[in-house]
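A.B. asks: Sequence first, then the predicted structure, then my questions.
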Amino acid sequence: MNQQKSIKLVECPRDAMQGIHHFIDTDLKAEYINLLLQVGFDTIDFGSFVSPKAIPQLRDTAEVLSKLDLSQSKSKLLAIVANLRGVEEAVKHEEISYLGFPFSISETFQMRNTNSSIAASLDTVKQMLGFCDQHNKTAVVYLSMGFGNPYGDEWNEEIVEKWTDILVNNGVRILSLSDTIGVSSPERIKTILPGLTAKFPQVEIGVHLHSTPETRIEKIAAAYESGCFRFDSALKGFGGCPMAADDLTGNLATEDLIWFLESKGEKLNLDMEKWKAAVQLSSKIFL
């Protein structure tokens, strides 16, 4: 068993859908997410309040939210925001528990992803934390490029630790180390994660890994063996980051994650019948 802490699974239909070019019908999105809400995940990363020009697929997030049934679900909802306008929109919805912000330690990618510098993004995070306090939300900051930087900006473990320290000192309590285009390796995961979890025991540090199918299990194993208990994933490994403008490297596949964790004796308490129904419905979404 892992650290005697409960494993937290974050299912990410938002990340799975956002790069799909054909527009997925709002009712179909809601039907799919409603099934996922019944499986028993800790959190559902369901949508984002970002520019419709940037991510047209998620322009109907508020409408999807209005169609979700949380009455029989223990899962909490997370929405991604990229600027203060998105923060102000997201906090209006009391059904949302978490606001996620992509904070890249690569200046190049932060501009590409949020049209904002790292310095300006840090200011946005500070203001977001204030909004979260006022509206009973919790901030989740994704430390993008947490395992390497393919854009030529300087990257090393000290930079990762420096920005973690800055974010934590500003009040961030949930941090997800993100591998935006799949550059992480088991060795790098095992090098970075244990040091951060040891230095910041008060912070919930998770992983949002992108991977090819061949390397998923070894990355999951490396994170688990490093003491990680918060994992982002998506059914069948769908998705990736459309702002990376590379061949999409998919998410960790939830079914691989479930298999691995159960093989380690973790009790996940998932409704596998609802999961199978979601897998079946996914064929209508991910054509």
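C.D. replies: Received the coordinates, thanks.
A.B. asks: Going by C-alpha atoms from here, please, whenever you check contacts or count neighbours.
C.D. replies: Will do.
A.B. asks: could you pull out the helices for the stretch 151-287 of the chain?
C.D. replies: Counting by DSSP state H, counting those that start in this stretch, the stretch 151-287 of the chain has helices at residues 157-169, 186-199, 216-225, 254-263, 272-285.
A.B. asks: The structure to be compared is supplied as follows:
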Amino acid sequence: MKLIDCPRDAMQGWPTFIPTTQKIAYLNGLLRVGFDTLDFGSFVSPKAILQLADTTEVLDGLDLAQSGTRLLAIVANLRGAETAAQHPQIRYIGFPLSVSETFQQRNTNKSIAEAFDDVTRMQELCARTGQQQVVYLSMGFGNPYGDPWSPEILGEFTQKLDALGVGIVALSDTIGASTPATIAPPFRELTAAFPHIEFGAHLHTTPATWREKVQAAYEAGCRRFDGALGGYGGCPMAADALTGNMPTERLIEFATEKGEELHLNTEALAEAMQLNQEIFAGH
């Protein structure tokens, strides 16, 4: 079971700017924990997300020498991918591809067809740089716009991504709409149809529903999970104020119960949790 901690997702919507030095200290703390991957930042327009305008400066301050954790950066277009590709210490370049035409337009100001063109060019870019693209199928568990959604549609998108050579696909709960009934069928079908692709779950949850969601994905074959310590961030469009990112500490709890070996540094985890509270509970 792989854990991807996503401080970028926790920070991006935070109402007050988190100082660059504080971000660096927190991310270096997370790097010492031993997560598989750290979704650390994003190369997007500062006009879109001011909180992440310092991603390059943050990257320069990270101590990667003593950490086996790999870095993932999110981009919204080819320009962002080209910037990420200039930093060889970034292993993964993540791109949100929506299965909802409405949300793709709202999120990236492009159609799904145009977004697929970007995915194609990003895949070619990664082939040249030795990096790897991670495609997030946003609105992966339904959408509020009335756009079509089904496990079959997710399969069609994955078929196209597979043809391009994309090896990691994460179904993403963009608005907190996921339930076990919408989580299990896609993972069950996709993991069977595309055994060579690594499927991930980027779930949002309320405090009361986290376990049933993780359980549904796990039992359906998913072994890659995104989370954020404390469950901060993740769901600005949700109607429920309690909905946020899947708390990484809950994922650790679940993995431990299942006998999954995570090889985490528990002392470093406790220190990272303290830094997390200083940032998010202190603002």
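C.D. replies: Looks like it arrived, so ask away. Here the structure is a predicted model, which means the values were calculated and not measured.
A.B. asks: okay, the helices of the stretch 151-287 of the first structure, which one's buried deepest?
C.D. replies: helix 216-225 (a mean of 20; mean count of other Cα atoms under 10 Å).
A.B. asks: matching residues in the second structure for it?
C.D. replies: Residues 210-219 of the second structure are the counterpart of helix 216-225 of the first structure, counting by TM-score structural alignment.
A.B. asks: What of stretch 260-278 of the first structure?
C.D. replies: Stretch 260-278 of the first structure covers residues 254-272 of the second structure once aligned (TM-score structural alignment).
A.B. asks: Centre of the chain to that stretch, how far?
C.D. replies: 19 Å (Cα atoms, centre = their mean, to the nearest Å).
A.B. asks: corresponding residues in the second structure for stretch 20-33 of the first structure?
C.D. replies: Using TM-score structural alignment, stretch 20-33 of the first structure pairs with 14-27 in the second structure.
A.B. asks: Between the two ends of the matching stretch, how far is it?
C.D. replies: Stretch 14-27 of the second structure has an end-to-end distance of 16 Å (Cα to Cα, to the nearest Å).
A.B. asks: quick one: contacts of that stretch?
C.D. replies: Residues from elsewhere that reach stretch 14-27 of the second structure (Cα atoms under 8 Å, 6 or more residues apart in numbering): 7, 11, 40, 50-51, 54, 57-59, 61-62, 233, 272, 275-276, 279, 283.
A.B. asks: Apply 10 Å and report the result again.
C.D. replies: With contacts defined as Cα atoms under 10 Å, 6 or more residues apart in numbering, stretch 14-27 of the second structure is touched by 6-8, 11-12, 28-31, 38-41, 49-55, 57-63, 232-233, 271-276, 278-280, 283.
A.B. asks: Distance check, L77 of the first structure against C12 of the first structure.
C.D. replies: 10 Å.
A.B. asks: Name the residues contacting each of these two.
C.D. replies: Common neighbours of L77 of the first structure and C12 (Cα under 10 Å, 6+ apart) are 43-47.
A.B. asks: Surely D118 of the second structure is in contact with L78?
C.D. replies: Yes: taking contacts as Cα atoms under 10 Å, D118 of the second structure lies within contact range of L78: 5.9 Å.
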